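> Got a sequence here, can you build the structure:
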Amino acid sequence: MTPPSLQRHWRAMLYVNAAVMLGVFVYKLNLQPYVPYIHLLVDYHFGFIKRALIGAMVALFTDKVPVWLVFAIGGCAWLITAGLFVQLFRKTFGFDDEHLPLFVFTAGSPFFLKNFMFALGHFDIYGCLCAIILLLVPARSLAIVWLATVFSALLILIHHIHLLMYVPTIAAIVVLRYYLTQGATKLNVAVGIGALLGLGALFLAAQFLGTMPIPYDEFVRYLQSRMVDPSRTALIQFAYIWYQPLTKEVQDTWARMPSNLAGVPVYALLLWLHAPFWRFFGGTLRALTDIRHRRIVLAAIAIISLGYLVMFAMVFDYSRWLSSWVTCMILLLHAVRTLPATKGASPIPVEDRKTTRLGWIVTALPRVGIIRPF
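This next block holds a predicted model:
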């Protein structure tokens, strides 16, 4: 096999990835969007309620919510996220042949856009979308700190678990793109600390003050009043999660722990299949000029990972959490590339047969899942 034919393999992977994503979308259309549909029904009709921002926005435009709106809103969010990521990759690396494998191992990863397609309608993608925007906009003034704060507040109102899921990555992007390049001053440090305190207060309010103030049966009747077809009660069978205390969520998670841990070898294998990406990330980190920058990036990775470990102990959607963690690492790589470096990291080898085989396997995998692998 000649090197030019190996290069053609990487181009072919892009078309296969597109076909796989389309297939996942068609498959998703045949599944019932239980929890995503409820998120479009719950609003602030009874006062400040956690997980109600999206439903409140939908309520501004319609009193009756059709099921297809889940796929319409989720599909638009996916298309915007995918389009902006392509633009981000072009900005950071370009689309020359030597960076094509990196694009396959990121955009084509079953952890990233494919899994967002499978989880269409869930809220995870909004954190990713906000982070990509913050990687694309200029980072020369406090405006990026304010924008990140607004995005983070909106994410917490969409679902308070975003405080652990994407807010740490958003904070890391701001630190790497703004504070490390523009320098710290009394003003911008004070604004940053104030933003963190404000977001922490908002999270506590959502977690402990955003409980449903009405009986469960009345809540279900209200949800049915907003449905185009109230007879489809199966779609709101998970309405109890708005009443479930944190202690019950943790209890359920640990009760499922033995079966969830059975998926760890599969997750480890999936992460190993991305070995070329991890090596490139490590090379990018080692190439940074300032050792202090390297330590800050490592600290950011540790903090982001700690947030996901807390999530793993509290909520059992392990496939989603791991997929979002890998997504955060992909986004963090783009932020790290904005820092001064002695040289660029060695690209993922285009002409290496083992890497090409890994690329094909990653390309063929349609998604990771929501709770358990696949």
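
> make it CA atoms for all contacts and neighbour counts henceforth
Noted.

> May I ask you to name the longest helix in the protein?
helix 3-29 (DSSP state H).

> who does that one touch, helix- and strand-wise?
Where contact means 3 or more Cα pairs under 8 Å, 6 or more residues apart in numbering; DSSP states H and E, helix 3-29 is packed against helix 100-107, helix 113-118, helix 353-364.

> next structured bit after the second one?
Beyond helix 113-118 in the direction of the C-terminus, DSSP states H and E gives the next helix or strand as helix 124-136.

> what comes into contact with that following helix?
77-78, 80-81, 84-85, 88, 116, 144, 147-148, 151, 155, 162, 165-167, 169-170, 173-174, 177, 324, 327-328, 331, 334-335 (Cα atoms under 8 Å, 6 or more residues apart in numbering).

> for comparison, sequence B:
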Amino acid sequence: MLAELRQNPWRLLLAINAAVIVGLFVHKIQLPPYVPYIHLLVDYHFGFIKRALIGAIVALFAAKVPVWLVFALGGATWLVTSGLYAKLFQKTFGFTATTLPLFVFIAGSPFFLKNFMHTLGHFDIYGCALAIILLLMPASSLLFVATAALFSIILVLIHHIHLLMYVPTIITIVVTRHYLIYGCNRTNVAFGIIAVLVVSALFFAAQFLGTMPITDADFVAYLKTRMADPSRTDLLQFAYIWYQPLSKEISDTWAWLPHNSLGIPVFALLIWLHTPLWRCFSALIRALENDMHCRLVIAALIGVSLAYLVMFAMVFDYSRWISNWAVCMFLILHAVKMLPADKETPLIPAEDQKTNIFGLILTLIPRVGIVRPF
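Just a heads-up that it's a prediction; the model follows:
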């Protein structure tokens, strides 16, 4: 039995990943949810403001927001996202002994579900979940493009940084699943352009017009009326982010850049540990039967990566950004697999010793973090 585990350890690695996720949840619920909790308190009481959609939805059902709701809502979102991804993997690759190493490398990556558990309650996971839904739903009609536009609008209302974080990946999914497969005509191209313009306009409105119209003292006083326990004033210490201008965020990011850049070698190492996965991704791209599809996919990967580079220059939550970049790569991999190919692509080998070692190391890494590695 031990010899069999050494030759094909992937089921064991999957079980270890599950245990790590449970441990992360137990650890997470013992920590104060500073940023996630305040996002549940902020709504549209004072008019249109940025980062308020989730709080506005919560306000429809709860006049007072308990702290445990952060973990309940975040945990439910994590479970739904995990289930959606399992469904997507089954649809794209299927669950077999041959595909299990690929599943472990993606689902067990410290960039993905484990880091979403570490950042439980943050807004990143909503972009991932909605992108997965787009990968699962039929893409033949304009309804698909309209749904993608609606999802992008929702994400920008949740947090305007989604325009850089997940909207480029959503655009890539729409292009690969709709325009490349079903073709371009005047109607769907015009519809797509209008959708991009609307989402972009909403972003600028949220960024520059969605400012809080009252003083910070009055804002905090209102937030206390939404708290189930107003004595927990420590959970309101991040209220300033609704007043901080973009110029301040950029200056803070560049001030911390020398210190935070020390984590870049760690990010590079984590990306390198995914080498078997990147080789599989590269093989899927090379196997596409249409050269134009291949070139467009590469351009999309560059475009998504450039969007994250802009984020790196603006906001210093580097561990979150690099983790979500990797998640976007995972999702685009599935989109590429759905394109017509002229040959079958070998996946990650199940019995390669080096691959097994990389898989074990990634399994044992519990998460990447929020700002700095680990």
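
> before we move on, the earlier item: of the contacts of helix 124-136 of structure 1, select the buried ones using a PyMOL command.
PyMOL command restricting those to the buried ones, with burial defined by 16 or more other Cα atoms under 10 Å:
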select buried, resi 77+78+81+84+85+88+116+144+147+148+151+155+162+165+166+167+169+170+173+174+177+324+327+328+331+334+335
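
> Return the most buried member of the helices and strands packed on helix 3-29 of structure 1.
Ranked by mean neighbour count under mean count of other Cα atoms under 10 Å, the helices and strands packed on helix 3-29 of structure 1 are led by helix 113-118, which reaches a mean of 27.

> Run the chain-centre distance for that helix.
Here the centre of helix 113-118 of structure 1 is set off from its chain's centre by 10 Å, with Cα atoms, centre = their mean, to the nearest Å.

> ok, now stretch 148-161 of structure 2?
13 Å.

> Stretch 76-87 of structure 2 now?
12 Å.

> what's the mean deviation for it versus structure 1?
Mean deviation of stretch 76-87 of structure 2 relative to structure 1 after superposition (mean Cα distance after the TM-score superposition for structure 1): 0.3 Å.

> who touches that stretch?
113, 116-117, 120, 125-126, 128-129, 132-133.

> do that again at 7 Å, thanks
Outside of stretch 76-87 of structure 2, the residues within contact range by Cα atoms under 7 Å, 6 or more residues apart in numbering are 129, 132.

> swap in stretch 159-175 of structure 2?
Counting by Cα under 7 Å, 6+ apart, 50-51, 127, 131, 145, 148, 152, 155-156, 203, 206-207, 300, 304, 307-308, 311, 328, 332, 335 sit against stretch 159-175 of structure 2.

> Among those residues, which are located in helices?
127, 131, 145, 148, 152, 155-156, 203, 206-207, 300, 304, 307-308, 311, 328, 332, 335.

> My guess is residue 53 of structure 2 contacts residue 157. True?
Yes. At 5.6 Å, residue 53 of structure 2 counts as touching residue 157 under the criterion of Cα atoms under 7 Å.

> For residue 250 of structure 1, give its distance to residue 310 of structure 1.
10 Å (Cα to Cα, to the nearest Å).

> who's more crowded, the two?
Set residue 250 of structure 1 next to residue 310 and count neighbours by other Cα atoms under 10 Å: residue 250 wins out with 17 against 12.

> how far away is that one from residue 36 of structure 1?
With Cα to Cα as the criterion, residue 250 of structure 1 and residue 36 of structure 1 are 21 Å apart.

> just residue 265 of structure 1 next, same as before
From residue 265 of structure 1 to residue 36 of structure 1 the distance is 29 Å (Cα to Cα).

> And residue 323 of structure 1, what's its match in structure 2?
Correspondence of residue 323 of structure 1 to structure 2, assessed by TM-score structural alignment: residue 323.
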